[in-house]
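Engineer: Show me how the following folds:
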Amino acid sequence: MSVEGSQGSTGRYRPTNSNDPGWDYGQPVDGNRDHVKCDFCGHVSKGGIKRLKQHLVKASYKGTMYKDVRKCDKVPQDVVDVLRSFMEGKQKITEEKQSKKDEMIRNVNVYGNDDDEVEEVMIQIPKKRKGPMDAFVAPIDVDFRLRAPNSNENKKALENIHGYIADFFYENSISFNCARSDSYSKIMQAIVQYNDPSTFKPPSYNDLRVKILKKKKEETSNWVDNFKVHWETYGVTIMTDWWTDGKGRTLINFLVNCPKGTVFLKSIDGSAHIHDAKLIYKMLKDVIEEVGEKNVIQICTDNASNYVLAGEWIMAESKIYWMPCAAHCINLMLGDVSKMHLVDETVKDAKKISLFIYNHKHVLHLMRKQTKGREIVRPAVTRFATTFLCLHSMYEKRQKLRDMFHTVEWRNSKWPKHPIGKEIVKKVKSNTFWNNMHTCLKIMAPLVDVIRMVDTEEKPSMTYIYSAIEDCKLKVKTNLGDQNDDDRELWIKMERILDRRWSGMLQKPLHAAAHYLNPQYYYATLTSSDEMESNTKLKEGLLDCIAKLALDEEDESQILRDLIAYRTKAGRLGKRGAQACVKTIAPVEWWITFGSEVPALQRFAKRVLGLTSAASPCERIWSTFDNIHTKKRNCLEHDRMRDLAYIQYNRRLKMRYEERISGKEIDPIVLKSFDECAEWLVPDDARDDIVLGTDMTYGVLEDAEDGFDDPPLTRTSRTNTASHCSQEVASSSRSTTRHLQDSSDDDDYDVDANYDMGDGDDDGIDSGSDEDI
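Structural biologist: The predicted structure is shown next:
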């Protein structure tokens, strides 16, 4: 341990702010405070100043001998008396602290039977060898390591435990969403099943911020290293996105994606320079250098002008592409669709129905009764995806909603005679309203399918985006049909929207190369390869991509020669096994398996087909940083915060990775939180409403709750902020929607060329009741 202290006028060393008299009779050896030399006999105590004092008080204290402590025979008695007096005072303070701690523990009586004698029946648990905490994590069983009281006592005990946990959340402003995390559940299960409760000791403040944090960072780095070994083989995408939290801080996240998975690299507070393209460019250059320029194929960001300009500078000086986030571009298409008169009017009417139901307790109860607890509102990652899911959910339940207005409960309420009630009933019973909603769904569903495809991490989306957009256009045209002038006019508008966004933002050389090299498409039919070869724009994109990404001129020439083998199915590429697998294995794996005879093209194909086309993982975990980044931190705290962000973000990514490889289905656009549904749940003037039984408005309550759940701006609201439009932040919904049940388990819709919404007779899990209101 290095010496940190000062030299007094006598030249003696004393630690800063220390009043320990032991330092008057000993000095550290060679600056090491753990080795202290006695002034009287010269003995060096190797246990610090505490061991020196034990040496000086003649190796005993209050009649107790100190083990393995050498006695000093030269120390004067008056020095012994001074040191013993000081040690007794310290011991008294320690005992008082322990007494207070013991009293606090005694007061934590989960059964609340301080005054009554209760027979304690201890459950016998066989001793087990202690090991990692994971060894104690298992489903909570009946061998609950507490007393076994009667059922009433058990109920009271559980209430008290819940109270202590709630106090911890409230006192420390912890988001209630934390109670949903797997790690929270593991904590509780591990504590309950720990073998020896008497020895259980929770981690201290310093344990959490130093020792354990360091260990967890090492574990996280080891997990990240598992992906780094694949970066050179497959190439990577650097994904970056910015978001603004509730305190006005703008944070920029950097992630690295390859076919094996996505990892978080770092986050930077960009509040001072988010709009400066030069500084964005510098940050990107630093990240490229950190990852390795030879490994980076593309940078994927949103379409903000500062990112576009910085990306163009990167492309001009390197072999790296800048690509706009496909999910963001398609969401803009949905935004354009939402502005169409038919869609806009239908959505307004649907919102009126939703707002009426969710803001009147009796009506909400009737709706849930009719739908068996299923909600008609479903949250998604963006405002426009939310619009689609809500319309779809409402359309599915249209017959249930109609039936609701024929029930005795409805007829006996005040609403059948109320103007608002009459208007809502008229809407719900209108065939025109539901037909218009059906049309909206037919033109929006194919776009939402594409968002789902590019947002998922199950497979690299670059190889499918080109075909997905073409299929989307075909589906929309087929869904609308060609029955009348209105349908034809609607298709013309849709085609214009899709082509403008696709050709202007998404149709890039990488998309063309990935489409061309995907054997699922190239060998799909006898004529598909000829069709691709005659597609001038596609071939130009492919050749441009080869010229940019080839290692050198020789490598470029070899790739072009290898393309002949690909086109003519030469060698292994044309073998029966290779052709039989084009539709059954992933394109990257196909090239790895069958492309060894054309190594230059094989390498190029692996690095193109393994790319993602969206920066979605950046946006999924914005809230991770809400309580990490602060404006003012000293250098040490900055390092610790970076470590904490690194651990948290990668833990979330690891959880998604494990869910994916386990085969669990994840809908990338569906959220569990209802924050993105505010406009479907809460009227615009809801902040001014009075909370029942108080003199507070919902606006005041919402502001107070911000300390617990301060949501970051979402993909929608960031876009609106950037364009100086009104923010669509769903904060005002919290006070009203916190009891809504998650309905993300609804059956996924199924869209084909002949879009059919079904009859709405869906059964589901009970997710709401009158008590939830």
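Engineer: For the rest of this, base every contact and every neighbour count on C-alpha atoms.
Structural biologist: Will do.
Engineer: buried set for stretch 486-500?
Structural biologist: For stretch 486-500, burial by neighbour count (16 or more other C-alpha atoms under 10 Å) applies to 490, 491, 494, 497, 498, 499.
Engineer: Tell me where the stretch 101-250 of the chain has strands.
Structural biologist: 236-244, 250-258 (DSSP state E, counting those that start in this stretch).
Engineer: want to put them side by side, so please do this one too:
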Amino acid sequence: MSENVGSGTGSSLPSIPRPTPAVSRRKNATGNRSDIGWKHGIDVQGNGKKVKCNYCSKTISREIYRFKHNLAGTKDIGYKPPSYHELRETQLKKTVNNVDEMLTEFKVEWKRTGCSIMSDGWTDKKRRSIFVKMLEDAVEFVGEENVVQIVTDNAANYKAAGERMMETRKSLYWTPCAAHCIDLILEDFEKKLKGKDLVRPGATRFATAYLTLTCLHDNKGPLMTMFTSADWKTTKVASTPEGIRVQNMALDSRLWKNIVICLKTAAPLIIVLRLVDSNEKPAMGFIFEGMRNAKETIRTNFGCVKKSYEPIWEIIDGRWESQLHRPLHAAAYYLNPHYHYEPNFMVDDADIKIDLYSCLKKLVPNQEERKKVGLQLPDFHYARGLFGNETAKSSRKTMLPAEWWDFYGDSCPELKKFTIRVLSLTCSSSGCEHNWSAFKMVHTKRRNRLHQKKMNDLVYVMYNLKLKGKQIRKTQELEFDAVHSDDEWITEDVNENIAESVEHSHLPTNDNTNDDPNSNEFAIPSMNSNEFNMGEGEEEDEHVNDDEDFVGRVEPEAERNDVSDEDGEDDDVDAMEDEDIGGFEF
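Structural biologist: You can find the predicted model right below:
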């Protein structure tokens, strides 16, 4: 009881309890030992600063955190991440040095196998071309004696730069990119064969548009069923102008006929494109025969009717003879054991031998060594010595050409050295395009203040480590017979779909077709042929399709300009209503 002194009258007031101190919610605070570590130790001083272990009686200072590290047998100093400066300076330099050491083993092979320098065009801040200077720097880095060819696109400025390089450096070739050239051939089909927006290869990467047509052809039945179904008619899209236009196009037999024509024309070239676009196995020894086989396959697809396939041949020959073909292609064809001992090998072709000796003169500047190579060529041609060994004969098509020469060319050392450098080359510059993905991760519009050297080091490290990772994955044992490709333009499944769709496709028949049951059929080479088998028993890289599925040889058929029936009337063998191949209709 207390008195209210201020009022002057006595009164009683309820007592107010004093607040009790709040218990801290921290799990290691005094009075709140909820940390699991306290089950195994004793608080020595009552303030959590020192903890005595129940098992070893050791007293650990600096609270329960250190005590738990003592229980676990670990150090209490955690991982200290590198600072920003250490990452961009110390660690980056260390990684660059590690990559340099990793590449040492490959640099040793440069002198034996030769090198191909692949490049895109670059400009400086003032949009001036620095392409020639880049090539000069690359040649100096690799060593002129190790460089066999420079591969670029077919643009006029690249060609001028390449020819300039050949003038100043007499021992190397400039070679246009075969993949880009085949892409231009596909684009020429759209431009020169009266195409009407059926495909536009120029707007896509390589053969993507034709692969889209393959997908359409594979789904022809389901598409036509969909557009004639009641479900389609009840949709909102069916009554729109766009829906009506697409429906009419899908139900028009001329569309499907034109798609088949495109596939008959493009499928053989797509297979050659797949050959040259491989980044793992050198394609130099196969492109010459690959283009020859593609032309023969196209001729067969159109029933050997000259008026149908001749315009296509003219387009192919125009690009091949004026842009793509180089002496290296013919020389590699001649020296490739896959083809040299075949019955239809072009042994009497003077142009091939001229190109062979032209390469010999450029790549072997020493005259005495050239004479020895010339004297050793007959041993290879007639399979003398090791070349005639039974094992060598049986492995002509199961080993990579350069490896075959490495094993069985010892009796002709000068010829062996020259041949390995030719057969180890690539035909395409598309490999350097894959470097753009690494570059885009380093340099963007929002992150563009890196110094030039630091940016180059980052791309150098990222891309080489990526290639090394692919090599490691490639050497691992796989449980599957094949690995799907993740290439940017084509996959194994898509390529097989091309073969299936083309082999099972028929053009629409009409009343004017002849009685030939094969008149509406066309074929592409078998995907399982060994004709372009560039080595068996090797695992396939997940980024690149295996080259052993390339096209097989197509024996040429007797050429004929037309087919006449008993009444003297001409019937087109492929039932196109006497249309030329260029007649795309809608």
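Engineer: Overlay them and tell me the TM-score.
Structural biologist: Overlay of the two chains. TM-score (TM-score structural alignment, normalised by the length of the second structure): 0.67; 433 aligned residues with a C-alpha RMSD of 3.4 Å.
Engineer: List just the nearest of the buried residues of stretch 486-500 of the first structure to residue 409 of the first structure.
Structural biologist: Lowest distance from residue 409 of the first structure to those (C-alpha to C-alpha) belongs to residue 490, with 41.2 Å.
Engineer: how about CSV for the buried residues of stretch 486-500 of the first structure, with distance to residue 235 of the first structure added?
Structural biologist: Formatted as CSV, those follow (distance: C-alpha to C-alpha, whole Å):
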residue, distance to residue 235 of the first structure
490, 42
491, 39
494, 36
497, 33
498, 30
499, 30
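Engineer: Which element, helix or strand, includes residue 141 of the second structure?
Structural biologist: Using DSSP states H and E, residue 141 of the second structure sits in helix 131-142.
Engineer: Redo the strands of the stretch 101-250 of the first structure as JSON lines? Include mean neighbour count and distance to residue 96 of the first structure.
Structural biologist: As requested, the strands of the stretch 101-250 of the first structure are arranged in JSON lines below (neighbours: other C-alpha atoms under 10 Å; distance: least, C-alpha to C-alpha, whole Å):
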{"stretch": "strand 236-244", "mean neighbour count": "26", "distance to residue 96 of the first structure": "48"}
{"stretch": "strand 250-258", "mean neighbour count": "22", "distance to residue 96 of the first structure": "47"}
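Engineer: Compare these and give me the one nearest residue 734 of the first structure.
Structural biologist: strand 236-244 (18.9 Å).
Engineer: From the contact counts, what lies against the closest one?
Structural biologist: When contacts are defined as 3 or more C-alpha pairs under 8 Å, 6 or more residues apart in numbering; DSSP states H and E, strand 236-244 of the first structure packs onto strand 250-258, strand 296-301, helix 616-620.
Engineer: List of residues touching stretch 210-219 of the second structure?
Structural biologist: Residues outside stretch 210-219 of the second structure that contact it (C-alpha atoms under 8 Å, 6 or more residues apart in numbering): 199, 201, 256, 259, 260, 262, 263, 266, 494, 497, 498, 501.
Engineer: count of neighbours near the nearest residue to the second one once chain neighbours are set aside?
Structural biologist: The shortest distance from residue 201 of the second structure to any residue that is not its chain neighbour, by C-alpha to C-alpha, 6 or more residues apart in numbering, is 5.1 Å, and that residue is residue 187. Counted with other C-alpha atoms under 10 Å, the neighbours of residue 187 of the second structure add up to 19.
Engineer: So which residues of the first structure form strands?
Structural biologist: Along the first structure, the stretches classed as strands by DSSP state E are 5-7, 13-15, 26-29, 32-38, 44-45, 60-61, 64-65, 236-244, 250-258, 261-269, 296-301, 321-324.
Engineer: Fine, thanks again, bye for now.
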